[in-house]
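Peer 1: Kindly generate the corresponding structure for this input.
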Amino acid sequence: MMFQYHKYHALGNDYIVLNPGEISFELTPERIRLICDRHFGVGSDGILLGPLPRDGAGPDLRIYNPDGGEAEKSGNGIRIFSRYLIDKKLVAADRFELKTLGGPVRVEKLKPDGSLLRVSMGTVTFRSSEIPVSGPDREVVGEEMEFGKKRMKATCVSIGNPHCVIPVRAVSPELACELGPDVEGAPQFPNRINLQILQVLDRRNIKIEIWERGAGYTLASGTSSCAAACAAHRLGLTDEEVTVHMPGGEITVKIGGDWSVLMTGSVSSVCEGALSGEFLNALSKLP
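Peer 2: I've put the predicted structure just below:
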């Protein structure tokens, strides 16, 4: 059983990159959970599996949450995977395209070492049928919803994965953790959902705290930044270009007239190596 890994973080949101050519076993939900466990495994906010064989239809990478579930798209994950491709000289161009389950993205290298990247994330939608949100087909913008015992106004967005943005007077980790489980699993969201609580600082700056579907409280998120920026702009609270402030750092989001989104942010390398035989044996015993 072979296992090589490569670990990166994007503003404190850390992922393990696994190249299919460097592992000799299937990634099951049970194995994903053990690898991502911060006490019993390597520890991470998820796993990026790729590059996958290009067969014309499938994605270039698969994105797994630490609970073993799969994510359609991750802005930080895309930047991390792109940095890995650059580090390993698997791409040579300054601009290239990747396929995700949430749609294709275009990546532009802004620094030669790939530590700063701009990603064209596709277009956002507020339509309930495309997010999805239960009920009649509509744009879910400033809609009053009940989460647990709280009634709050929410704007829901998809950028290839689903998001619920709730403006508040002041954000805090405690509030994100209080609301997160109720919002993620609310009955109106059949596929569960990511939560961003949003504080508008001025027309060009917003602050968010994040609860990610399948991961919990998170220091930073690329798709969450895009979703929150688009929700704030749709509500008329911000301009088309904003800096998104998160506990892990900042991402710049630029929104086009057609609701296309450009995201710019950094990536840092952490470590790479091989796991011990003892840990590999523990993985082999899992289904």
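Peer 1: switch to C-alpha atoms for all contacts and neighbour counts from now on
Peer 2: Will do.
Peer 1: Which element, helix or strand, includes residue 78?
Peer 2: Using DSSP states H and E, residue 78 sits within helix 75-87.
Peer 1: elements contacting that helix?
Peer 2: Here helix 75-87 touches strand 4-10, strand 13-18, strand 116-123, helix 222-234, strand 260-266, going by 3 or more C-alpha pairs under 8 Å, 6 or more residues apart in numbering; DSSP states H and E.
Peer 1: For the second one, buried residues please.
Peer 2: Spelled out, it's strand 13-18. Residues of strand 13-18 classed as buried: 13-18 (neighbour count, 16 or more other C-alpha atoms under 10 Å).
Peer 1: picking that back up, after the helix holding residue 78, which helix or strand is next?
Peer 2: strand 95-100.
Peer 1: on that earlier part again, just say which of the helices and strands packed on helix 75-87 is most tucked in.
Peer 2: helix 222-234 (a mean of 28; mean count of other C-alpha atoms under 10 Å).
Peer 1: how much space between the nearest residue to residue 245 once chain neighbours are set aside and residue 24?
Peer 2: Leaving aside its sequence neighbours, residue 245 sits nearest to residue 207 (C-alpha to C-alpha, 6 or more residues apart in numbering; 4.6 Å). Separation of residue 207 from residue 24 (C-alpha to C-alpha, to the nearest Å): 42 Å.
Peer 1: Now the second one, please; I'll put the structures next to each other:
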Amino acid sequence: MPLSFHKMHANGDDFVIVDSRNSPNPITSNLARRMGDRNRGIGFNQLAVMLDCDDADARLVFWNADGSPLDACGSATRGAADMLMRESNMTSVALRTNRGLLTCERTSTGAISVNMGKPLFNWVDIPLALEMDTSVLPLAGEPTACSMGNPHCTYFVDDLTAVEIETIGPAIETNPLFPLRTNVHFVRIIDRARIRLRIWERGGGIPLGSGSCSCGAAVNGIRRGLLDRCVEVECDGGAVTVQWDGVGPVFLTGPVETIYSGTIMDTLLKV
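Peer 2: The predicted structure is shown next:
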């Protein structure tokens, strides 16, 4: 039986949402990988499956394009929230993820704001392979690590054009220090309220943007005392706003847009 999907993006950070409310979850690791193939499937940075939930408007389960699972995706969370708000004609919804219960609101400009939960800094929560101070990792360049439900490693650099992301990114992603691999950020600080961010995404390569990576990069900059509590994060595909008071949850705000809806035929589902 064909499987329906919705293709969306957030400043070019593209994702697919499969609405499986009132039905079993149809997505496996193998199917997520085939769907994520940009030549033979749909193509996406992340896939979100929307399921029934007793204590929220829906539950979200996320996959990377390589078929690996992940616990957080800021862009796809905003996309699912946008869909549910339009469906119910509401301006707020709550979504259950492995990060917990995330509240989402539509702003006066039409953007979607998500409470992404509190960042985690303990080495075992990120996780790292060894106990250490996560504010300055024992790697060349002295990056900072945190978790937003998935691992983040942030480098602060003076010149982004001098960074060979295609080489450095995968080497850091698979460094033994990160047993579950890691997202890798390269940040140029414009001023205390603005950064320019480029990303090597765990299981995905170089995206135009990433909600959770934008959160992780801003949080690591605030933690180091380099940034104020409200930061505009400019990625390759556009900008989002990240707010963190240094104690509580992180708030991510930015636009989302539906590109098209369609169905996956049985030929792909049965491979």
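Peer 1: and for the helix holding residue 78 of structure 1, what are the contacting residues?
Peer 2: For helix 75-87 of structure 1, contacts defined as C-alpha atoms under 8 Å, 6 or more residues apart in numbering pick out 6, 8-10, 13, 15, 17, 48, 63, 91-92, 107, 113-115, 117, 119, 121, 221-223, 263, 265-268.
Peer 1: buried stuff in that helix?
Peer 2: 75-86.
Peer 1: just stretch 220-233 of structure 2 next, same as before
Peer 2: So, applying 16+ other C-alpha under 10 Å, buried residues of stretch 220-233 of structure 2: 220-223, 227-233.
Peer 1: Kindly report the same for stretch 154-167 of structure 2.
Peer 2: 154-156, 165.
Peer 1: could you pull out the helices for structure 2?
Peer 2: 29-36, 74-88, 165-173, 211-223, 266-269 (DSSP state H).
Peer 1: Same list (the ones you listed) but as CSV, adding distance to residue 122 of structure 2.
Peer 2: Listed next are the helices of structure 2 as CSV, based on distance: least, C-alpha to C-alpha, whole Å:
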stretch, distance to residue 122 of structure 2
helix 29-36, 29
helix 74-88, 21
helix 165-173, 19
helix 211-223, 13
helix 266-269, 40
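Peer 1: Without its sequence neighbours, what residue ends up closest to residue 72 of structure 2?
Peer 2: Using C-alpha to C-alpha, 6+ apart, the closest residue to residue 72 of structure 2 is residue 149 (5.3 Å).
Peer 1: ok, now which ones touch the one you found?
Peer 2: Here residue 149 of structure 2 is in contact with 70-72, 98-99, 119 (criterion: C-alpha under 8 Å, 6+ apart).
Peer 1: Distance to residue 58 of structure 2 added to those residues, as CSV?
Peer 2: Formatted as CSV, these follow (distance: C-alpha to C-alpha, whole Å):
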residue, distance to residue 58 of structure 2
70, 17
71, 15
72, 15
98, 12
99, 14
119, 23
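Peer 1: Of these, which is the most crowded?
Peer 2: residue 72 (27 neighbours; other C-alpha atoms under 10 Å).
Peer 1: Tell me which residue of structure 1 lines up with residue 190 of structure 2.
Peer 2: Using TM-score structural alignment, the partner of residue 190 of structure 2 in structure 1 is residue 201.
Peer 1: Is its match in contact with residue 207, as I believe?
Peer 2: Yes. Here residue 201 of structure 1 reaches residue 207: they are 6.9 Å apart, a contact under C-alpha atoms under 8 Å.
Peer 1: So if I had to pick from the two, which one is more boxed in?
Peer 2: Of the pair residue 201 of structure 1 and residue 207, residue 207 is the one with more neighbours under other C-alpha under 10 Å, namely 23 against 15.
Peer 1: Strands of the stretch 101-250 of structure 1, start to end?
Peer 2: 103-109, 116-123, 143-147, 150-158, 162-167, 194-202, 205-212, 216-218, 241-246, 249-255 (DSSP state E, counting those that start in this stretch).
Peer 1: Distance check, the corresponding residue of structure 2 for residue 252 of structure 1 against residue 211 of structure 2.
Peer 2: Using TM-score structural alignment, the equivalent of residue 252 of structure 1 in structure 2 is residue 241. According to C-alpha to C-alpha, residue 241 of structure 2 and residue 211 of structure 2 sit 10 Å apart.
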